[in-house]
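Engineer: Need a 3D model of the following:
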Amino acid sequence: MTQAPPKFEIFVVTAPGLEKPLAAEMREAGFKKPKMMPGGVRFRGNWNDVMRANLTLRGAIRVLARVGSFQTMHLNQLEGLTSDLPWLSFLDRDVAVKVEVVTQQSKIYHAGAAKERIEKGLRAAIDIPTSDDAPVTLKTRIDNNMVTFSLDTSGESLHKRGFKAAVAKAPLRETMAAMFLRQMGFDGSQTVVDPMCGSGTFVIEAAEMAAGLLPGRERGFAFQHLATFDAEAWAEMRSTTAQPTDARFYGSDKDAGAVRMSGDNAVRSGVAELCQFAQTSVGDLVPPEGAPGIVIVNPPYGSRIGDKKPLFALHATLGRTLKERFAGWQVGLVTSDSGLAKSTGLPLKAEFAPVAHGGLTVKLHSCTL
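Structural biologist: As a prediction, this is how the structure comes out:
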């Protein structure tokens, strides 16, 4: 009888405020007993689960594998206790490691000194090189004198799907767009319209979700540099194909450059045939043919782009256009300013948790017309 692979704690990081939709996504994907924590969701799994989480979860920013912990209050013990851990179970001694340390409420309070001792412990244990530009990062948290080691198995943030060469000003991250679509009840079958599409994030995410395209299908990950990497299992896991869909997705923007950018990004993502982009002002927006679907928009907030006063008129125009032409549609509006949401004149409610985004706190406001 084949023994099941050992399980360990895995922490899936997301933007604060999106823990609930990420946990729902994980349950649907078959990850066992996900538990929400501040800033993410944890569960117990194995290295195949690590690969699958990186490959498939649209709301994940990164995936951390907890590989060791111990308690100490003395800096001079840190090196020895570090060297005692079974590092060759996870690390390849030919691949350099970057060590990061965060410490709080602990006797070991100097992160730089702790980093030096941990690096010495790694060299003493397995003679592994350490470097600040290494492909693998060992994240160390020293909290209340408990030292916890986690391997960052993702590398670059998972919102970087590997397709978007061009982005608009203050872009909404793909991970956030996917979770906002989920909160709007998007299941892949509804038409989605974004009247201020920027670089096309909402439209492209919706099209990929409808086609069953995995978000990490073409990018690389840090776990590929670990001793635990199973290339055969990974190749099988990635070997999925797009599924047919009748749904279509529409983006528009008054800026011709944004429309070109969105179209190019859709081509690189492999969903161009499902998407349509047009240069259209908000006041000229008309619904596509077919049943009502979802209008979702991330308009300028005024906090970072331009003056806020003209934005009230823009939001009022958006609200008037939607009320007149989009009866029966669901509307989702992302903003950091509830006053701007109110200026649409739509019966928008902020029923979901606020989300940290680029130094701001934004909320998804929604209603049905």
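Engineer: contacts and neighbour counts: CA atoms only from here.
Structural biologist: OK.
Engineer: tell me, what residue is most central in the chain?
Structural biologist: T175 (3.1 Å; C-alpha atoms, centre = their mean).
Engineer: I'd assumed L213 was in contact with L55.
Structural biologist: No - here L55 lies out of contact with L213, judged by C-alpha atoms under 8 Å, at a distance of 10.2 Å.
Engineer: Which one of these two is surrounded by more residues?
Structural biologist: L55 (24 against 19; other C-alpha atoms under 10 Å).
Engineer: give me every residue that touches that one.
Structural biologist: With contact set as C-alpha atoms under 8 Å, 6 or more residues apart in numbering, L55 has these partners: 214-217, 238.
Engineer: After the strand or helix carrying it, which helix or strand is next?
Structural biologist: For L55, the element it lies in under DSSP states H and E is helix 47-56. Once helix 47-56 ends, the next helix or strand along the chain (criterion: DSSP H and E) is strand 62-71.
Engineer: for that following strand, the distance to its chain's centre please.
Structural biologist: In this view, strand 62-71 has its centroid 20 Å away from the chain centroid, taken as C-alpha atoms, centre = their mean, to the nearest Å.
Engineer: one more to put side by side:
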Amino acid sequence: MTEAWHRQTNRRRGVIQGIAVLPQGLEEIGAEELVNLGAKQVQPLRRAAAFEADMACLYRLHLQCRYPFRFLREVARFPCHDRESLYFGIQNALEWERWLHPSMSFRVDVSGSNPGLSHSHYTALQVKNAVVDLQRNLWGERSSIDLDEPDLSLHVHLSRQEARLSLDGSGGSLHRRGYRSAMGLAPLKENLAAGLVRLSGWDGSIPLVDPLCGSGTLLIEAASWALSQAPGLHRSFALEGWADFNAELWEEEQRRAQAREQPTRTLPILLGCEQNPDVVEQARHNVQAAGLSGAITIQAGDFRALELPSGPGVLVCNPPYGERIGERDELEQLYSDLGAMVKERCSGWSLWLLSGNPELTGALRMKASRRVPVSNGGIDCRWLHYEIR
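Structural biologist: A predicted model of the protein is given here:
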């Protein structure tokens, strides 16, 4: 049987082919999360994971997944090798009269290329033209383009032989949880922060401390995971405007996500330290907005004077690494002092540090036992693990 036959059969059975777009470095744990939430045929890819799901599972993934930026639902594949085949392929790919009335707005994103379509901007323009020309033929008017809050988000992926048309159900990146209106100078995206905590192995049973906590994102994502808070439960999604949106099924998945939460679970100490008074207030505001004031303490002051909880624990931090903030000499001193502090006072703990500058990390005078490559805002980084003895 051909792959095309399997896809057609799956569509008749209500099986959705999907892609979860992930931060680089989180592909494996992202795929694991998809499996745990009921997705099938999960396959890690580069900065993504492919999966199959029914509609209930797709809703569940949007509500409960912590690591993806967005989910793409494939709705059509067709042969594509030039502008003409793309144009007519798009027009026949979807029941546009059902999915996109001229009163609705849309946007087009493109990834990949083929020899006849090598420039993403012109490819997106051709997709847009195919849609609005069809609309003019149907209604005598066309939809507008909205890059910020479109009613329907289209994604076209090109390969050498074909094009895939997908719908983006997210309606804005899923890393935006809604709690972080206040951010520091170099904010860590929430989904990457959640993944870094997961990679640290922290299981919610021992203290977690961020000695350079900034706006508090690592601690907030850790507490949210430990209490099983669904990241998408209090935000809206583009899929709620899809032509085949099932409100009853959506509400059922919302109830399911809410039932998983453990608001009364007792957590160990989660402590953040920040020297900048303005950033301290930002962090406390974010903790409160996330509903976690009872779980996380943000302490004002210098990490060099930080009093740690007794017993073993985990330190996590994302110190500045010179790409955005901080002067070189000051940063070398900061890393040196951080290394000295943890070696002197954190015996039996483990340290996980996000490094975007190996020279600065060298000032710790410590040897990492594990190095996980990740990308933070386009910067090639390493999530470094140090065992403190």
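Engineer: hang on, the earlier thing: contacting residues around the aligned residue in the second structure for the residue nearest to the centre of the first structure?
Structural biologist: Aligned counterpart of T175 of the first structure in the second structure: N191 (TM-score structural alignment). Applying C-alpha under 8 Å, 6+ apart to N191 of the second structure gives the contacts 23, 66-69, 174-175.
Engineer: Double-check that N191 of the second structure belongs to a helix.
Structural biologist: Yes - with DSSP: H, G, I helix; E, B strand; the rest coil as the criterion, N191 of the second structure is located in a helix.
Engineer: could you check the distance from it over to G30 of the second structure?
Structural biologist: 10 Å (C-alpha to C-alpha, to the nearest Å).
Engineer: joint contacts of these two?
Structural biologist: In contact with both N191 of the second structure and G30: 67-68, using C-alpha under 8 Å, 6+ apart.
Engineer: mind listing what L91 of the first structure touches?
Structural biologist: Here L91 of the first structure is in contact with 225-228 (C-alpha under 8 Å, 6+ apart).
Engineer: any idea which of those has the most stuff around it?
Structural biologist: Of all those, L226 has the most neighbours under the rule other C-alpha under 10 Å, reaching 20 neighbours.
Engineer: all strands for the stretch 1-150 of the first structure, in order.
Structural biologist: 8-13, 35-37, 40-45, 62-71, 97-104, 136-143, 146-152 (DSSP state E, counting those that start in this stretch).
Engineer: and of those strands, who's closest to A341 of the first structure?
Structural biologist: Taking C-alpha to C-alpha, strand 40-45 is the member of those nearest to A341 of the first structure, at 27.6 Å.
Engineer: For that closest one, give the aligned segment of the second structure as residue numbers.
Structural biologist: Going by TM-score structural alignment: strand 40-45 of the first structure matches residues 48-53.
Engineer: Please apply the same query to stretch 56-66 of the first structure.
Structural biologist: Against the second structure, stretch 56-66 of the first structure falls on residues 64-74 (TM-score structural alignment).
Engineer: residues in the second structure matched by stretch 263-273 of the first structure, start to end?
Structural biologist: Stretch 263-273 of the first structure maps onto residues 284-294 of the second structure, going by TM-score structural alignment.
Engineer: Buried residues of the matching stretch, list them for me.
Structural biologist: Applying a neighbour-count criterion of 16 or more other C-alpha atoms under 10 Å, one finds 284-288, 290, 292 buried in stretch 284-294 of the second structure.
Engineer: Mind putting those residues into TSV with secondary structure and distance to V374 of the second structure?
Structural biologist: Shown next, in TSV, are those (DSSP: H, G, I helix; E, B strand; the rest coil; distance: C-alpha to C-alpha, whole Å):
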residue	secondary structure	distance to V374 of the second structure
R284	helix	27
H285	helix	28
N286	helix	25
V287	helix	25
Q288	helix	29
A290	coil	26
L292	coil	27
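Engineer: from these, which is closest to V75 of the second structure?
Structural biologist: Ranked by distance to V75 of the second structure (C-alpha to C-alpha), those are led by A290 at 34.9 Å.
Engineer: give the contact list for that closest one.
Structural biologist: A290 of the second structure touches 179, 220, counting by C-alpha under 8 Å, 6+ apart.
Engineer: before we move on, what about the one 10 residues further on?
Structural biologist: Applying C-alpha under 8 Å, 6+ apart, one finds that A300 of the second structure lies in contact with 273-277, 280.
Engineer: likewise T140 of the first structure?
Structural biologist: Per C-alpha under 8 Å, 6+ apart, neighbours of T140 of the first structure: 99-102, 147-150.
Engineer: still on that earlier bit, adding distance to L181 of the first structure, write the strands of the stretch 1-150 of the first structure out as TSV.
Structural biologist: Listed next are those as TSV, based on distance: least, C-alpha to C-alpha, whole Å:
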stretch	distance to L181 of the first structure
strand 8-13	18
strand 35-37	20
strand 40-45	18
strand 62-71	20
strand 97-104	33
strand 136-143	31
strand 146-152	27
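Engineer: Go through the helix holding L55 of the first structure and flag the buried ones.
Structural biologist: Per 16+ other C-alpha under 10 Å, helix 47-56 of the first structure contains these buried residues: 47, 49-56.
Engineer: Please apply the same query to stretch 180-196 of the second structure.
Structural biologist: In stretch 180-196 of the second structure, counting by 16+ other C-alpha under 10 Å, buried: 180, 182-184, 186-196.
Engineer: Pull the distance from it to the chain's centre.
Structural biologist: On C-alpha atoms, centre = their mean, the centre of stretch 180-196 of the second structure falls 10 Å from the chain's centre.
Engineer: Repeat that for stretch 131-144 of the first structure.
Structural biologist: Centre to centre, stretch against its chain (C-alpha atoms, centre = their mean), the figure for stretch 131-144 of the first structure is 20 Å.
Engineer: Could I get the buried residue list for that stretch?
Structural biologist: Buried, per 16+ other C-alpha under 10 Å, within stretch 131-144 of the first structure: 135-143.
Engineer: Repeat that for stretch 345-353 of the first structure.
Structural biologist: Buried residues in stretch 345-353 of the first structure (16+ other C-alpha under 10 Å): 346, 348-350, 352.
Engineer: can I get those residues in TSV with secondary structure and distance to E205 of the first structure?
Structural biologist: Listed next are those as TSV, based on three-state DSSP; distance: C-alpha to C-alpha, whole Å:
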residue	secondary structure	distance to E205 of the first structure
L346	coil	25
L348	coil	23
K349	strand	24
A350	coil	22
F352	coil	20
